[in-house]
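>>> sequence isn't available, so here's the structure alone:
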């Protein structure tokens, strides 16, 4: 009983702190609390520590050298303060895996949970750290230089950051959940794969708009006070959709392979 009281307090304080420090909107804070409760029920304090590391590290990197990222944020629909859509896109799969583990205890749900967090962490580190690269990223579709912050464009710094992000979750999971070295490497590989899937989905499916005032290519529905025009991708595929799809795809593939191999 004492453990559950501590877990509830931990989740509540974390969600409240996220709102207080303007890392989360009110809806984002409520979504974080909900997902935290699911993870706490399913995987206890150890699961919350993995989720907490993702939240803390992603928040840190989103604020790191934020002045250099102002131009990048202008391209995106949302800023660094996450709403419930963004929280669900990055943590929703982890929450679902936690509930399913609670109902149907099986190691495969733990692997799915950890892959989903590794994927989200890999993608977040790639985006936030990669945007600080001194060299422009290369667009996947054309292999030509693109503006920093362009979805579907990759840089060497961002790729190393993605690998580091997945590795960090795999390493923490290895010690917290007493995984085998193979399982830790498995989580690392599919966590990084989530970032790769995100990049390709962003390149070929994510909606791109053009500002009718300044002519800039952005991911926003409105820019310079006017509605933008869709010039590429699918209207439904915003950044939240891409993040969720990439996490779901890497998690599902990882779980399927894990079942076949065990």
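That came through fine. The model shown is predicted, which means the values in this text are computed figures rather than measured ones.

>>> contacts, neighbours, all on C-alpha from now
OK.

>>> and residue 9, how many neighbours?
Neighbourhood size, residue 9 [other CA atoms under 10 Å]: 12.

>>> buried ones in the helix or strand hosting it, by neighbour count?
Here residue 9 is covered by helix 2-20, with elements defined by DSSP states H and E. Buried residues in helix 2-20, defined by neighbour count with 16 or more other CA atoms under 10 Å: 7-8, 10-12, 14-16, 18-19.

>>> list of residues touching that helix?
For helix 2-20, the surrounding residues in contact (CA atoms under 8 Å, 6 or more residues apart in numbering) are 24-26, 28-30, 32-33, 36-37, 40, 44-45.

>>> can you flag which of the residues you listed belong to helices?
When the contacts of helix 2-20 are checked against helices (DSSP state H), the matches are 26, 28-30, 32-33, 36-37, 40, 44-45.

>>> neighbour count and distance to residue 133 for the residues you listed - can I get that in TSV?
TSV is the format used below for these (neighbours: other CA atoms under 10 Å; distance: CA to CA, whole Å):
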residue	neighbour count	distance to residue 133
26	19	32
28	22	29
29	25	31
30	19	34
32	28	30
33	20	34
36	29	33
37	22	37
40	24	37
44	17	38
45	20	36
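
>>> with distance to residue 168 added, can I get these in TSV?
What follows is the ones in helices among the contacts of helix 2-20, written out as TSV (distance: CA to CA, whole Å):
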residue	distance to residue 168
26	29
28	24
29	24
30	26
32	21
33	23
36	20
37	23
40	21
44	20
45	18
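
>>> with the residues you listed in mind, which one is nearest to residue 233?
The closest of the ones in helices among the contacts of helix 2-20 to residue 233 turns out to be residue 28 (CA to CA; 26.6 Å).

>>> for that closest one, what are its contacts?
19, 82-87.

>>> one more to weigh against that first structure:
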């Protein structure tokens, strides 16, 4: 690890910390947790991995802050004003950290950076779907397609599904720019589709387990991401 790599990483980590506090992406504990996760990713992955995670954090927060005053009136906002907590950070990043650890240990010959992208595409797709989809009046339960109130776990809508695709696509596009420095259709489609699939799994788990109090929101996020990543591993065996 060169001195230049350490300096560049430190600058990005400081940027992450400052942006998180300035724009209230996380509360204080969440910001510290994000900083720790960033350090782990820098050590186990690379600078590009950290940049991809930063893109996720920034775009997810943009979706979270979208029409935040209206969401607050509807009592559907994260935290008091869209900020997320340490538990949100941990559940969102735990699968990505595991992938980075496998990459660092050189287990198998998998495209770990791409699979890392899938993990955050899944989380970003879910974030976009839940934060933007609540403004669609036509929401249906994914398990029975019964019309429900916006914001209920397991609810899907045309606006939410479109937002989910956008969230996953942003991560896929960011990945190919970082890894290929240009356009590459196969990895772009792989990350976008698998991220979108992860979001659908999240909705199913939310409908079947979270609504019954058998899983927390964070657990649903982590398990749905894990299943999307497991599918990616199966595809690339």
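Happy to help now that I have it. Since this is a predicted model, take the numbers as computed values, not measurements.

>>> just the strands in structure 1 please.
Taking DSSP state E, the strands of structure 1 run over residues 138-139, 153-154, 208-210, 217-218, 222-223, 226-227, 229-232.

>>> for residue 83 of structure 2, see how far away the alignment partner in structure 2 of residue 147 of structure 1 is.
In structure 2, residue 147 of structure 1 lines up with residue 149, judged by TM-score structural alignment. Residue 149 of structure 2 sits 24 Å away from residue 83 of structure 2, going by CA to CA, to the nearest Å.

>>> these two: who's more crowded?
A count of neighbours by other CA under 10 Å puts residue 83 above the other of residue 149 of structure 2 and residue 83, at 22 against 14.

>>> what's the counterpart of that one in structure 1?
Counting by TM-score structural alignment, residue 83 of structure 2 corresponds to residue 81 in structure 1.

>>> where in structure 1 does stretch 197-206 of structure 2 align, residue-wise?
Mapping stretch 197-206 of structure 2 onto structure 1 (TM-score structural alignment) gives residues 193-202.

>>> would you mark the buried spots in the matching stretch?
Neighbour counts using 16+ other CA under 10 Å place 193-202 of stretch 193-202 of structure 1 among the buried residues.

>>> just the ones in helices from those, please.
In this view, these that belong to helices under DSSP H are 193-202.

>>> closest one of those to residue 243 of structure 1?
Residue 243 of structure 1 lies nearest to residue 198 out of those, by CA to CA, at 6.2 Å.

>>> wait, what's in contact with the most centrally placed residue in structure 1?
Against the mean C-alpha coordinate of structure 1, by CA atoms, centre = their mean, the closest residue is residue 120 at 2.9 Å. Counting by CA under 8 Å, 6+ apart, residue 120 of structure 1 makes contact with 54, 90-91, 191, 194-195, 243, 247.

>>> how about a cut-off of 7 Å?
90, 247 (CA atoms under 7 Å, 6 or more residues apart in numbering).

>>> and residue 3 of structure 2, how many residues sit next to it?
Burial measure for residue 3 of structure 2: 8 neighbouring residues, criterion other CA under 10 Å.

>>> rewinding a little: quick one: contacts of the match of stretch 197-206 of structure 2?
119, 122-123, 151-153, 162, 242-243, 246-247, 250.

>>> now stretch 106-122 of structure 2
Stretch 106-122 of structure 2 has contacts (CA under 7 Å, 6+ apart) with 56, 95-96, 99, 103, 167-168, 171-172, 175, 191-192, 194-196, 198-199, 225, 229, 232, 236.

>>> from the contacts of stretch 193-202 of structure 1, which land in helices?
Per DSSP H, those map to helices at 119, 122-123, 162, 242-243, 246-247, 250.

>>> so which of these wins on neighbours?
residue 119 (36 neighbours).

>>> with adjacent residues omitted, what lies nearest to the residue mapped onto that residue from structure 2?
For residue 119 of structure 1, the aligned residue in structure 2 is residue 122 (criterion: TM-score structural alignment). Leaving out its chain neighbours, the residue that sits closest to residue 122 of structure 2 by CA to CA, 6 or more residues apart in numbering is residue 195, at 3.8 Å.

>>> what's the spacing between the one you found and residue 210 of structure 2?
Using CA to CA, residue 195 of structure 2 is found at 20 Å from residue 210 of structure 2.

>>> higher neighbour count, the two?
Higher neighbour count among residue 195 of structure 2 and residue 210: residue 195, with 34 against 20, using other CA under 10 Å.

>>> contacting residues for that one?
Residue 195 of structure 2 is in contact with 118, 121-122, 125, 168, 228, counting by CA under 7 Å, 6+ apart.

>>> go again using 10 Å as the cut-off
117-126, 164-165, 167-169, 171-172, 189, 201, 224-225, 228-229, 232 (CA atoms under 10 Å, 6 or more residues apart in numbering).
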